[in-house]
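Trainee: Model the structure of this input:
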Amino acid sequence: MADYKHFDCDLLIALPDTELISACELTGGLTNRCWKLALFHPSIKQTKQYVWRPFSISAQAFGIERQHEYQLLSLIADTKLAPQPLQLVVSTDKPTPQVIGLVVEWLSGVEATTTFSDQSLCQLQAKVHQLPLPWWRLDVHQRAKHYWQHLHTDHHTSSLVSIYHFFQSQPLPVAFDDCCCHFDLGRYNVIVPSINTDTIASAKIIDWEYAAAGDPSLDLAMTIIANELDIEQVVNDYCDYRALINDETVFNKQQWLAAVIAWQPWCQYLALLWYLVGYDIWQQPEYLRQASQLQQQLIEYINNC
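Mentor: You can find the predicted model right below:
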């Protein structure tokens, strides 16, 4: 029997046809501290594995909406590209019902490594961009403002204030029509059957909490940074695959390359604020180190503008 001192079993009381067998905290997630659950379903006499994704203080600070995550996972359920959602859990013991978490299926397999090639990752990115369009979108200015409002004022140095005002006053480099974007497609969010797998046919993507409609070149820029990929090679592979699946003979690679490059400092800007918010929540020195490095890069970028 698992230790439930940090997990409230009553949270799942609203789930039909389920009995909680065990719960254990998952490690490795940055935005959340999720739980792996074993739930018994009396109607089919089977025990299945799930993940409890709470709406927590950290989720609120990072602007996560569990109902959006649930709606998108439900929308793309037939694609088999993501975990199947079981249920959005809503608390009704308050005057206004509140979302308290989301239960999704547990995906068996392993986290992708570099054995899952850069080209396969690009193809997976292109598949995401073909999914149905969510009805909410990422507004970078608004997301940065949200992070800023959740920062401790100790972080408001003259350098950070200058960076914030610079980017908030600049127009966004939007290049393409909105599509479905994951906005966190690192290999750490790709699940494959085995460590030697190098095909997108059986790959699945987890952690759709940041997913939204948005410029696909911004999503691609985030993927490049998250996986430390070669920009030109990735854009080339991505465009080739998009042209193939869209049956297009021309896909302007130079336009895509310029768009991805234009988005890179914006990705660093969001990451800087994200790490500072994360440090305020978890007090991990590594978050400050990452933030300091990004801040220096952005100061140099602004000085060269």
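
Trainee: C-alpha from now on. contacts and neighbour counts both.
Mentor: Fine.

Trainee: can you point me to the longest helix in this protein?
Mentor: Secondary structure of the chain per DSSP state H: the longest helix is helix 253-282.

Trainee: And the next helix or strand past it?
Mentor: Sequence-wise, the next helix or strand downstream of helix 253-282 (DSSP states H and E) is helix 285-304.

Trainee: quick one more, to check against the first:
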Amino acid sequence: MQLSPDLAAIPPLINEVPLGALPLSGGLTNRSWRILTPSLGWVVWRANAFHSQIFDICRRNEAKVINAVSPSIPTYQVLKENEKGLLVSWIEGHPYQQPDPEPAIALLARIHSLAPDTSIRQFDFQTKVDHYWSHIHDSDLKARYNSFYQAFRAPPNLRTSMSAICHFDFGFHNLLKSQGDIAVIDWEYAAIASPTLDLAMTLDMLGLDFKDGLTLYQKYHAVERPEDWYADMMDWKPHIDLMAMLWYVLAAQVWESGDFYTMAEQIYQRNC
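Mentor: Next up is the predicted model:
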């Protein structure tokens, strides 16, 4: 608890004293802990920490998403939650490293096929990037990136109108091979939004061509007018890059890492 004071919230939450704690490696947004408890075994503590507000993360919304998807999608279970954070079950598994992306795309299509829970928050692209922008302190960076930000802060005019539960960080880093299945973790950015945005972000992270990725996706999810889906995904691309660039600037600021600034600058150079 000296290393992470938020761990003090766990004993009253589970009504028992944990036996130990280990910081989890990885996770660019989360600094989670693996906790050993007498009655629940290993669990994961996802705190509502200072950086949660900066990255616009709501643990209560995250819990709602997990509860909505867990009956149908392999993932962890919400065990306990309060205003201090979220306690979820531990998934035993290994990082997903299969070179074939089709199983991952099929799993994303399954998520998009779930009935949207109205209690999950609606994603608003402009509100999100404006929030990121408002938390950047470096005036020189703001001056450098302002034209890119102003050009793409408003979302594109979409040809499609559907909405779905979207993960918004569906890369291999958030997939685990567990008991012969693929489990999805880290739902903190999930919201109700256009699946064209989530699919475009996923294909971007996986390094897949949008047309090839959409063809794979169509094998597992009905797509009316795929030409409209493809056009919307292409229209989303510079907006996705803007959101990612601002996220990396914030990450560099929060975690004091120059590597994140490098990532942000690479995205800027690619677009501008």
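
Trainee: before we move on, back to that, so which bits of the longest helix of the first structure are buried?
Mentor: Buried residues in helix 253-282 of the first structure, counted by 16 or more other C-alpha atoms under 10 Å: 253, 256-257, 259-281.

Trainee: Repeat that for stretch 70-90 of the first structure.
Mentor: In stretch 70-90 of the first structure, counting by 16+ other C-alpha under 10 Å, buried: 70, 72-74, 76, 81-90.

Trainee: So which of these is the closest to Ser162 of the first structure?
Mentor: Taking C-alpha to C-alpha as the measure, Ser162 of the first structure lies nearest Leu72 of the buried residues of stretch 70-90 of the first structure, at 36.1 Å.

Trainee: Under the alignment, what does the closest one map to in the second structure?
Mentor: For Leu72 of the first structure, the aligned position in the second structure is occupied by Val65, per TM-score structural alignment.

Trainee: Kindly report the same for Gln125 of the first structure.
Mentor: That one, Gln125 of the first structure, aligns with Leu108 by TM-score structural alignment.

Trainee: what span of the second structure lines up against the longest helix of the first structure?
Mentor: Counting by TM-score structural alignment, helix 253-282 of the first structure corresponds to residues 226-255.

Trainee: Tell me how far that stretch lies from the chain's centre.
Mentor: Stretch 226-255 of the second structure has its C-alpha centroid displaced from the chain centroid by 13 Å (C-alpha atoms, centre = their mean, to the nearest Å).

Trainee: Measure the mean distance from that stretch to the first structure post-superposition.
Mentor: Here stretch 226-255 of the second structure, set against the first structure after superposition, deviates by a mean of 1.0 Å using mean C-alpha distance after the TM-score superposition for the first structure.

Trainee: Next: stretch 258-270 of the second structure.
Mentor: With mean C-alpha distance after the TM-score superposition for the first structure, stretch 258-270 of the second structure departs from the first structure by a mean of 0.9 Å once superposed.

Trainee: tell me which residues of that stretch are tucked away?
Mentor: Phe260, Tyr261, Met263, Ala264, Glu265, Ile267, Tyr268.

Trainee: ok, the aligned partner of the last one in the first structure - contacts?
Mentor: In the first structure, the residue paired with Tyr268 of the second structure is Gln295, using TM-score structural alignment. Gln295 of the first structure makes contact with Ser159, Leu160, Leu272, according to C-alpha atoms under 8 Å, 6 or more residues apart in numbering.

Trainee: can you give me the strands in the stretch 101-250 of the first structure?
Mentor: With DSSP state E, counting those that start in this stretch, the ranges of strands along the stretch 101-250 of the first structure come out as 110-111, 179-181, 190-192, 204-205, 212-214.

Trainee: Quick one: list the elements packing against the fourth one.
Mentor: In other words, strand 204-205 of the first structure. strand 190-192 (3 or more C-alpha pairs under 8 Å, 6 or more residues apart in numbering; DSSP states H and E).

Trainee: for the strand it packs on, packing partners?
Mentor: strand 110-111, strand 204-205.

Trainee: which residue numbers in the second structure go with that strand?
Mentor: Residue span in the second structure matched to strand 190-192 of the first structure, by TM-score structural alignment: 175-177.

Trainee: average gap between that stretch and the first structure?
Mentor: Mean for stretch 175-177 of the second structure is 0.8 Å (mean C-alpha distance after the TM-score superposition for the first structure).

Trainee: Can you show me the helices along the stretch 51-200 of the first structure?
Mentor: 57-61, 66-75, 118-128, 140-149, 158-168 (DSSP state H, counting those that start in this stretch).

Trainee: With respect to Cys180 of the first structure, which of these lies nearest?
Mentor: Ranking the helices of the stretch 51-200 of the first structure by proximity to Cys180 of the first structure (C-alpha to C-alpha) places helix 118-128 first, at 6.4 Å.

Trainee: Please identify the residue in the second structure that aligns with Cys239 of the first structure.
Mentor: By TM-score structural alignment, Cys239 of the first structure lines up with Gln218.

Trainee: Oh, that last question was meant for Ser22 of the first structure, not what I typed.
Mentor: In the second structure, Ser22 of the first structure lands on Gly20 (TM-score structural alignment).

Trainee: wait, doesn't its match sit right on Thr37?
Mentor: Yes: assessed by C-alpha atoms under 8 Å, Gly20 of the second structure is found in contact with Thr37 at 7.5 Å.

Trainee: quick one: whatever residue of the first structure lines up with Tyr145 of the second structure from Leu288 of the first structure, how far?
Mentor: Counting by TM-score structural alignment, Tyr145 of the second structure corresponds to Leu160 in the first structure. For Leu160 of the first structure, the distance to Leu288 of the first structure (C-alpha to C-alpha, to the nearest Å) stands at 13 Å.

Trainee: what about Val129 of the second structure, how many neighbours?
Mentor: When neighbours are counted by other C-alpha atoms under 10 Å, Val129 of the second structure registers 22.

Trainee: Return the residue of the first structure aligned against it.
Mentor: By TM-score structural alignment, Val129 of the second structure lines up with Ala144.

Trainee: how about the nearest residue to that match, chain neighbours excluded?
Mentor: In space, and not counting its chain neighbours, Ala144 of the first structure is closest to Leu270: 6.1 Å by C-alpha to C-alpha, 6 or more residues apart in numbering.

Trainee: Enumerate every residue touching the one you found.
Mentor: Counting by C-alpha under 8 Å, 6+ apart, Leu270 of the first structure touches Val140, Arg143, Ala144.
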